[in-house]
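Q: just to be clear, the model below is a prediction. Sequence and coordinates:
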Amino acid sequence: MNTTPAHDARMASMTFASVYPHYLAKVEKKGRTKEELHQVIAWLTGFDEAQLQSLINEKATFADFFERANLNPNAQFITGTICGYRIEEIENPVTRQVRYLDKLVDELAKGKKMEKILRTV
């Protein structure tokens, strides 16, 4: 199942600020912390706390967010299904990167060990 151009455009135009509170609520509801969420985001994107806050404040779209990111080279090892899409089969780069982030947040919320989430083991 591949994404449509309309789906890709919608993903690219969504703001990180609109999704971030949902990520935070999801992980905190499962007993994880904001710091752990930020560690996961930093691993994927290279953004520190100040950069994340700046992106939230300016309501950066996911297209802008990932254009500025220094994507971790091990991100390619994030595989599996998220929201009905097999991540490794998504052709649009921005959509794939958003799904990488979604998958990492899911793994964090499901209680996976940080070493596994960050693909260090």
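A: Yep, that arrived. Residues are numbered from 1 along each chain as shown.
Q: please make it C-alpha for all contacts and neighbour counts, starting now.
A: Fine.
Q: contact partners for the residue nearest the centre of the chain?
A: In the chain, the centroid-proximal residue (Cα atoms, centre = their mean) is L101; its distance is 1.6 Å. Applying Cα atoms under 8 Å, 6 or more residues apart in numbering, we find L101 in contact with I41, L44.
Q: mind listing what's buried in stretch 46-54?
A: For stretch 46-54, the neighbour count (16 or more other Cα atoms under 10 Å) marks G46, F47, L52 as buried.
Q: tell me which of those residues is nearest to H7?
A: Taking Cα to Cα as the measure, H7 lies nearest L52 of the buried residues of stretch 46-54, at 24.7 Å.
Q: just checking, N72 touches W43?
A: Yes: counting by Cα atoms under 8 Å, N72 touches W43, with 6.5 Å between them.
Q: comparison target below:
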Amino acid sequence: MPRKSIGEYEISQIYPLYIEKVEKKGQTKEDLDRVIKWLTGHDDAGLARQIESSVTLETFFDEAPQIHENADQVKGVICGIRVEEIEDPLVRNIRRLDKLVDELARGKALDKILR
């Protein structure tokens, strides 16, 4: 069976893992949602709809109202690759989200995460 590309995973599969990660480190689901909404421009209803609809990560980002204008300031290494050097826009946005979730889980202040 061929492996899924990163964009084929459903947000409904990934979101609970993000919640688990941040809550294990003492952060909240509300803070996670705030980070996701900052990056994607989704509002509460839009984020909930995307998760409930089990859209793929590709669709999740394609339907994002507005990738934040400061998203290019999300830098660093995820899975051994520098986020800012990823050429594929979808993969770059997925890894930006991963980086933001990591920063939240590490206890970085929200005002610093939300650049």
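A: Alright, I've got the coordinates. As the structure is a computational prediction, the values presented were derived from the model and not from experiment.
Q: ok, back up a step: quick one: which of N72 and W43 of the first structure has more around it?
A: W43 (21 against 13; other Cα atoms under 10 Å).
Q: show me the contacts for the equivalent of that one over in the second structure.
A: Aligned by TM-score structural alignment, W43 of the first structure pairs with W38 of the second structure. When contacts are counted by Cα under 8 Å, 6+ apart, W38 of the second structure touches H68, L114.
Q: mean per-residue distance, whichever strand or helix holds W38 of the second structure versus the first structure.
A: Using DSSP states H and E, W38 of the second structure sits in helix 29-40. Helix 29-40 of the second structure, aligned to the first structure and superposed, deviates on average by 0.5 Å (mean Cα distance after the TM-score superposition for the first structure).
Q: can you list the buried residues in that helix?
A: Those would be K29, D31, L32, D33, R34, V35, I36, K37, W38, L39, T40, for helix 29-40 of the second structure by 16+ other Cα under 10 Å.
Q: repeat that for stretch 76-91 of the second structure.
A: Under the neighbour-count criterion of 16+ other Cα under 10 Å, stretch 76-91 of the second structure has V83, E84, L90, V91 buried.
Q: of all those residues, which two lie farthest apart?
A: Maximum pairwise distance among these (Cα to Cα): 12.4 Å, between E84 and L90.
Q: which part of the first structure lines up with the longest helix along the second structure?
A: Secondary structure of the second structure per DSSP state H: the longest helix is helix 89-105. With TM-score structural alignment applied, helix 89-105 of the second structure matches the range 93-109 in the first structure.
Q: just how off-centre is that stretch within its chain?
A: Averaging C-alpha positions (Cα atoms, centre = their mean, to the nearest Å) puts stretch 93-109 of the first structure 4 Å from its chain's average.
Q: tilt between the longest helix of the second structure and helix 29-40?
A: Angle between the axes of helix 89-105 of the second structure and helix 29-40 is 150 degrees (criterion: axes from the mean of the first three to the mean of the last three Cα atoms, to 10 degrees).
Q: and helix 89-105 of the second structure, what's buried?
A: In terms of neighbour count (16+ other Cα under 10 Å), helix 89-105 of the second structure has its buried residues at 90-105.
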